[in-house]
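> one predicted model, sequence on top.
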Amino acid sequence: AAAGWPLSELFDRQFASWLDLDPALDATNRVPSILNGGLGKISPVYWGACLGAAAAIDLYGLRKKRSDPDYFPGKLGFDPLGLYPSTTTGKRRMELAEIKNGRLAMIAITGFAFQEFVQQYAVVDQTPLLFKPVSDVVETYGSIGGYGM
């Protein structure tokens, strides 16, 4: 989930041009968030579709809970690669890892939003070594003494 934030900063303008849409990023390539005021650029139809999809998944989970006595949150019967362990210990470890990874992703998204709000420019521009070709970073550091400032 947290990877979506920098990926949207890297590819939003490209996808928007392919689909003949306006980009969702602001002038400094920041992702729309509550803190930077960009959520108004996103269509209400999209928000309705997201809400509908989330409701459908939640209702499916509630139906599974009522019909399956072995149901637990997150057990929706989708494991095409067969990664869910068969042992009790393995299952507990996997469930705990899912909870921890979900919480970490939420913290990362919140951190990205605050980072962009405080710094006033995109996460990918604040950490160029992770998102830009090394040759571009070296050239930029060599010519201006810093990146994105």
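Now that the structure is in, tell me what you want to look at.
> going by C-alpha atoms from here, please, whenever you check contacts or count neighbours.
OK.
> just the helices in this protein please.
4-18, 44-67, 88-119, 123-126, 128-131, 134-144 (DSSP state H).
> so which of those is the most packed in?
Of the helices of the chain, the one with the most neighbours on average (mean count of other C-alpha atoms under 10 Å) is helix 123-126, at a mean of 20.
> contacts for it, please.
Contact with helix 123-126 is made by 6, 9, 10, 30, 112, 115, 116, 130, 131, 132, 147, 148, as judged by C-alpha atoms under 8 Å, 6 or more residues apart in numbering.
> let's go with 10 Å and repeat that
Here helix 123-126 makes contact (C-alpha atoms under 10 Å, 6 or more residues apart in numbering) with 5-10, 28-31, 112-113, 115-116, 119-120, 130-132, 147-149.
> related to what we said a few turns ago, make TSV out of the helices of the chain and add distance to residue 38.
TSV is the format used below for those (distance: least, C-alpha to C-alpha, whole Å):
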stretch	distance to residue 38
helix 4-18	13
helix 44-67	13
helix 88-119	11
helix 123-126	15
helix 128-131	23
helix 134-144	28
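> the ones you listed: which one's closest to residue 75?
Closest of the helices of the chain to residue 75 is helix 44-67, at 7.9 Å (criterion: C-alpha to C-alpha).
> for the closest one, the distance to its chain's centre please.
19 Å (C-alpha atoms, centre = their mean, to the nearest Å).
> what does stretch 73-85 give?
21 Å.
> same question for stretch 98-114.
Taking C-alpha atoms, centre = their mean, one finds the center of stretch 98-114 at 9 Å from the center of the full chain.
> for residue 82, which of the helices of the chain is the nearest?
For residue 82, the closest of the helices of the chain is helix 88-119, at 12.4 Å, according to C-alpha to C-alpha.
> structure B:
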Amino acid sequence: MKFSTLALFSSGVAAFAPPMRSPKHSLLAIHAFVPNNSEFCFGLPGKVAPFSDGFDPLGFCDRESYETMKTFRESEVTHGRVAMLAVVGFLVTEQPLEFHPLFNIGSKDIGPAIRHLDEVRAVAPVFFEILAVAIGASELRRALIGWEVGTGKNLQDNYYPGDIGFDPFGLKPQSAQEFDTMATKELNNGRLAMLAAIGFIAQELVNGKEIFVNLGVAPDTFDSSSLPIQF
């Protein structure tokens, strides 16, 4: 767990590094990505040092088609975004910050983040219905934008993995090269967040202590006997 936390804060060099080589795009639009069979993973962004030839120990890029790899990349970037939100949720809602975006906990220690939904269920049971509707709506929108209607199997030819048109702050670059760089940064931060989230969850399942308690930077004031599921 400490390794995951250290990696989260200290490996920004790889996470923010630009691509090794920029794949070729059509100059007409960023969406008009041209796959390159001679490049790792058909030239899709995400390759950084020290893996100059790409990191694919199971050989997916060698045996799968571009359409399949594009689907894999869509899944990777989506899971990375969820993991980044999860890591922020762990760090914000646990000690010593004592802030919870769903309800005011004041000085109450509600324990590890993996058990916070137990408290939410007790305080606001309708939250889960709202959450299910919100997730369903976002996934439906993503499917309608990127996937072929009626098949549920393949992404549309003109759809770039992860580019669902959500850019409220106008951060999306206008050039293809800058877009590749930003996509690589997002992918690497998402990959790092997935590893960190797995480490956080595993550690809290092992001993039922918050991340900051395990790191030794916060006192352990939580009484785990109050949980509906004992560790």
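Right, received. Where do you want to start? What you see is a predicted model; the values in this text were computed from it and never measured.
> got the buried residues for stretch 64-84 of structure 1?
For stretch 64-84 of structure 1, the neighbour count (16 or more other C-alpha atoms under 10 Å) marks 64, 65 as buried.
> quick one: contacts for residue 60 of structure 1?
Residues in contact with residue 60 of structure 1 (C-alpha under 10 Å, 6+ apart) are 54, 76.
> and residue 163 of structure 2, how far from residue 186 of structure 2?
Per C-alpha to C-alpha, to the nearest Å, residue 163 of structure 2 is found 12 Å from residue 186 of structure 2.
> what do those two both touch?
Both residue 163 of structure 2 and residue 186 are in contact with residue 77, where contact means C-alpha under 10 Å, 6+ apart.
> what's the match for residue 90 of structure 1 in structure 2?
Mapped onto structure 2 by TM-score structural alignment, residue 90 of structure 1 lines up with residue 178.
> over to residue 79 of structure 1?
Match for residue 79 of structure 1 (TM-score structural alignment): residue 167.
> kindly report the same for residue 110 of structure 1.
In structure 2, the residue paired with residue 110 of structure 1 according to TM-score structural alignment is residue 198.
> its match contacts residue 84, doesn't it?
No - at 11.5 Å, residue 198 of structure 2 does not count as touching residue 84 under the criterion of C-alpha atoms under 10 Å.
> what's the distance between residue 145 of structure 2 and residue 66 of structure 2?
With C-alpha to C-alpha as the criterion, residue 145 of structure 2 and residue 66 of structure 2 are 19 Å apart.
> ugh, wrong one, I meant residue 177 of structure 2
As judged by C-alpha to C-alpha, residue 177 of structure 2 and residue 66 of structure 2 stand 20 Å apart.
> ok, now residue 161 of structure 2?
12 Å.
> do the same with residue 216 of structure 2
47 Å.
> surely residue 149 of structure 2 is in contact with residue 156?
Yes - at 8.9 Å, residue 149 of structure 2 and residue 156 qualify as touching, with contact defined as C-alpha under 10 Å.
> residue 132 of structure 1: what's its closest spatial neighbour, skipping adjacent residues?
residue 124 (8.0 Å; C-alpha to C-alpha, 6 or more residues apart in numbering).
> quick one: what's aligned to that neighbour in structure 2?
In structure 2, residue 124 of structure 1 lands on residue 212 (TM-score structural alignment).
> do residue 57 of structure 1 as well
In structure 2, residue 57 of structure 1 lands on residue 138 (TM-score structural alignment).
> hmm, residue 115 of structure 2 is touching residue 109, no?
No - applying C-alpha under 10 Å, one finds residue 115 of structure 2 not in contact with residue 109, separated by 11.6 Å.
> now for residue 73 of structure 2, how many residues are close by?
By the criterion of other C-alpha atoms under 10 Å, residue 73 of structure 2 has 20 neighbours.
> residue in structure 1 paired with it?
Residue 73 of structure 2 maps onto nothing in structure 1, by TM-score structural alignment.
> remind me which helix or strand residue 73 of structure 2 belongs to.
Using DSSP states H and E, residue 73 of structure 2 sits in helix 66-93.
> just want the angle from that helix to helix 127-146.
Between the axes of helix 66-93 of structure 2 and helix 127-146, defined by axes from the mean of the first three to the mean of the last three C-alpha atoms, to 10 degrees, the angle is 150 degrees.
> in helix 66-93 of structure 2, what counts as buried?
Buried-residue list, helix 66-93 of structure 2, by 16+ other C-alpha under 10 Å: 66, 68-71, 73-74, 76-77, 79-81, 83-84, 86-87, 90-93.
> so which other helices or strands are in contact with it?
Packing partners of helix 66-93 of structure 2 (3 or more C-alpha pairs under 10 Å, 6 or more residues apart in numbering; DSSP states H and E): helix 60-63, helix 176-207, helix 211-214.
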